[in-house]
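Asker: just need the structure, nothing else, for what follows:
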Amino acid sequence: MWGFMQAKSCVNPDYMSSQQDINAKMRAILIDWLIEVHYKFELMDETLFLTVNVIDRFLEKEVVPRKKLQLVGITALLLACKYEEVSVPVVEDLVLISDRAYTKGQILEMEKLILNTLQFNMSVPTPYVFMKRFLKAADADKQLELVSFFMLELCLVEYQMLNYRPSHLAAAAVYTAQCAINRCQQWTKVCESHSRYTGDQLLECSRMMVDFHQKAGTGKLTGVHRKYSTYKFGCAAKILPAQFMLELGGTAPPPSGAI
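Answerer: Alright, predicted model coming up:
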C-alpha cells in the first residue's frame, strides 16, 4: 500500500531535462528561499514538505519560464497551507513576501493551473509522514528529532535527492542523525523493522547527507543551516557531522538489538 502511495508522490528524478528555462540550481534557490518564508510564517513542518512535493510534481508536468518559477513556489506554499494549516496566510502576504513580483490575480490563476495539472491530488505521503513513524521507532528524544529534521530539510534543496523515495530519505535522516549524535553507526532491529530498510540500504543516502551537513553553513544557500542554528531548533546544525561515515569502507554493521 505504502509503495503504491509513494509512487504517486514521486517524480522523475530527471524531469529538469525537459525544462527549457530553469534548472536544478534555480530550484535550489527557490526552495532555500521558501524554507525561510515557511520559517517566518511559523508554519507546520508538513506544510514545507508538501510545498516542495507540489513544486516538483508540477514542474515535472509543466514547462515553466524562469520569471514564473517564484510564482509557482509561493502558490505551492499557499496550496500546502490550505491543506495542512488551520490558519492560512492571506494572498496579500504572499504578494508582499515576493516583493510584489506578482499580483493577487496571478497567484490565484497559478493556483488553478497547479490544481488542475495535479488533478487536485494533494494527499501524498511526503518524507514528513515517514519521519514521524521512524522517530517513534527510534524512541527519539528532542535532539534526535531536530537533528533528523535538519538532515531531511537539507535534502529538500538538493535536486539529486529526488532519486530516493520519501520513506528512504526519512529513514536515512534518522540513521544519519543517530550516527552524528552517538558518533557511531547505529540502526536497531526495531528501526529496520518499521522502516523496512537495512543499514546497508541507507548507507549511500546517509553519506550524501553527511556531505550536505559538512557544507551546510557555506555557500549562498544556507537557509536550512541558519534555521537549525537557532535555539528554537535546538542548534541542531551545530552538531558535528558524522564524518567517520565517509571514511569507513565496506558496509553498515548489522542492526543491534531493540532499543
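Asker: alpha carbons only for contacts and neighbour counts from here, please
Answerer: OK.
Asker: what's near enough to touch C184?
Answerer: Q178 (CA atoms under 8 Å, 6 or more residues apart in numbering).
Asker: double-check that it belongs to a strand.
Answerer: No. Counting by DSSP: H, G, I helix; E, B strand; the rest coil, C184 falls outside a strand, being coil.
Asker: helix or strand for M208, which one?
Answerer: Assignment of secondary structure by DSSP states H and E places M208 within helix 199-215.
Asker: tell me which helix or strand comes right after that helix.
Answerer: Sequence-wise, the next helix or strand downstream of helix 199-215 (DSSP H and E) is helix 223-227.
Asker: what residues sit buried inside the next helix or strand after that next one?
Answerer: For helix 223-227, the following helix or strand on the C-terminal side (DSSP H and E) is helix 244-247. Under the neighbour-count criterion of 16 or more other CA atoms under 10 Å, helix 244-247 has M245 buried.
Asker: could you also give me the structure for this next sequence, so I can compare it with the first?
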Amino acid sequence: MESKENAARSAPPLRRPRGKRKALTELPTNERHDTDGGSAPRRPSKPRTRSAARAEAEAEEARKRREAEDAARGDDVTLLLDPKRQDSGGAQAAVAPYVGDIDRYLRSLEVEPLRRPSPDYFQKIQKHISPKMRAVLVDWLVEVADEFKLKAETLCLAVSYVDRFLTVNVVTRDKLQLLGVTALLIAAKYEEIESSKMKVNKYTDITDHTYTKQQVVKMEADLLKSLNFEIGGPTVTAFLRRFIASCRGGSRTSSEKLVSMCSYLAELSLLDYDCISYLPSVVAAACLFVARFTIRPKMHPWNLTLQHNTGYKAFDLQKSIFIIHELQLSIRCPDQKAIREKYEDPKFGRVSTMASPQEIPASFFEDCNK
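Answerer: Next comes the predicted model:
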C-alpha cells in the first residue's frame, strides 16, 4: 500500500495537451463567488423612504439601460431571432424604450475621428507593408480567433485597432504579426469574459514564439497609447445585430441562414482595405443587402422598412455592395481561405458554398418609394 502511495507521489503531474500552434510564417512580398459566510438571523427590514424608493427605481432604470446597450452591441445576433434564448422577452422589452437613443449613440460614435482609421494610410504612412499583407494578417487572425473561440465582435475590434495603429505609425513587415496578435489580445480583454482568453502566453504561443512576452507587452502599451485608450466603439457586427432584427418574420431556418450569411460577409469585409473607407453601419447594411440577395436572388433585397431602420437607400450603398459582392465571388482577396473554409461548416449552414448571381440587377438599386 505504501509503495503505491509513494509511486503516486513520485509520478509526474498530468499535463493538458497543448493546442495546435499557428504561426504567420510567411507574408507575400466573471466568476460569481458566494460570500454568504453564515446563517446569522436577519434583522427586520426598515420601511422604505421615498428617497430610497426613488433610488431603487433609478437603479432599475440604469440596469435596464445597460441591458439594452449590451443587447444592442452584443455578438450573438441569434438572441434577437430565437425566442427560446430570450429571457421571457426581458431583453427585447429592455431594448424597446431606448432603441432611438442607442441608435443615435452608435451613429455618433462611428463618425468620431479618433475612432476612424485613415482610408489612405498605405499611401501616406506605410512604406514596408501593403494591403495584400494586411489581408494575409486578417486571414490569420480569423484562424486564431476561431481556435481561441473568440467572439466575432472581438475579431472586428482587433482589426479596427490594427487599422487605427497603422494610420499613425510606420510598421515593418516583421512587426505586422506582432501588431495583429497584440490587437487581438486587447480586444479579448475588452470583450471576452473567460480569463483564459486573456493570457499573454497564449498569444505568444500561437505565433510559435516568434515574439516574446515582453515584446507583446511593449506593443500592447504602444497600441493603447496610439488608440488614446479608446478601445470601444461600434463595429459592423454591432450594427448588423440591429439591422437583422428588422428582418424577423420568416421561418427559424431562414432566419438562421440570414444570420450566418451576414456574419460570413461581415468577416469577409475585414479582409479588404477598401472597406475601411466606409462607416461600419454602411458596411453592415451592404452585407445585409447582399445576404438577402444571395438567399433570394429574384426578390428585391431592400424595402422601406430596411431603408428606415438602416438609414440608407439601396442606391446610397451601391459601391459598398459591389465590394462585398466581389469578396463573396472571390474576385477580391481570392487567396485568403480561412473565412470561406470556416463558413463551410454545417453549423453555419455552409453559407460560403452558396452560389450568388454574378450580377446584381440595376433595378434593385432604384428607390423603394417608386
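Asker: what is the corresponding segment of the second structure for the helix holding M208 of the first structure?
Answerer: Alignment of helix 199-215 of the first structure against the second structure: residues 314-330, by TM-score structural alignment.
Asker: before we move on, back to that, now do the buried residues in the helix holding M208 of the first structure.
Answerer: For helix 199-215 of the first structure, the neighbour count (16+ other CA under 10 Å) marks 199-200, 202-203, 205-210, 212-213 as buried.
Asker: check stretch 210-230 of the second structure too.
Answerer: Residues 211-212, 216, 219-220, 223-224, 226-227 are the ones in stretch 210-230 of the second structure that count as buried (16+ other CA under 10 Å).
Asker: pull the distance from it to the chain's centre.
Answerer: Distance of stretch 210-230 of the second structure from the chain centroid (CA atoms, centre = their mean, to the nearest Å) equals 21 Å.
Asker: so where is it in the first structure?
Answerer: Per TM-score structural alignment, the counterpart of stretch 210-230 of the second structure in the first structure is residues 101-121.
Asker: what does that stretch contact?
Answerer: By CA under 8 Å, 6+ apart, the residues outside stretch 101-121 of the first structure that reach it are 57-58, 61-62, 71-72, 74-76, 79, 91-92, 95.
Asker: which residue, other than its chain neighbours, is closest to the aligned partner of G180 of the second structure in the first structure?
Answerer: Taking TM-score structural alignment, G180 of the second structure has G73 as its aligned residue in the first structure. With sequence-adjacent residues excluded and distances taken as CA to CA, 6 or more residues apart in numbering, G73 of the first structure is closest to I55, at 6.4 Å.
Asker: looking at it, S281 of the second structure is touching F239, isn't it?
Answerer: Yes. S281 of the second structure is within contact range of F239, at 5.7 Å (criterion: CA atoms under 8 Å).
Asker: if we can go back for a sec, turn the buried residues of helix 199-215 of the first structure into a markdown table, including distance to C179 of the first structure.
Answerer: Formatted as a markdown table, these follow (distance: CA to CA, whole Å):
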| residue | distance to C179 of the first structure |
| --- | --- |
| G199 | 11 |
| D200 | 14 |
| L202 | 12 |
| L203 | 11 |
| C205 | 13 |
| S206 | 10 |
| R207 | 11 |
| M208 | 13 |
| M209 | 11 |
| V210 | 10 |
| F212 | 15 |
| H213 | 13 |
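Asker: for D21 of the first structure, state which of the residues you listed is nearest.
Answerer: Distance to D21 of the first structure, by CA to CA, is smallest for F212 among these, at 26.4 Å.
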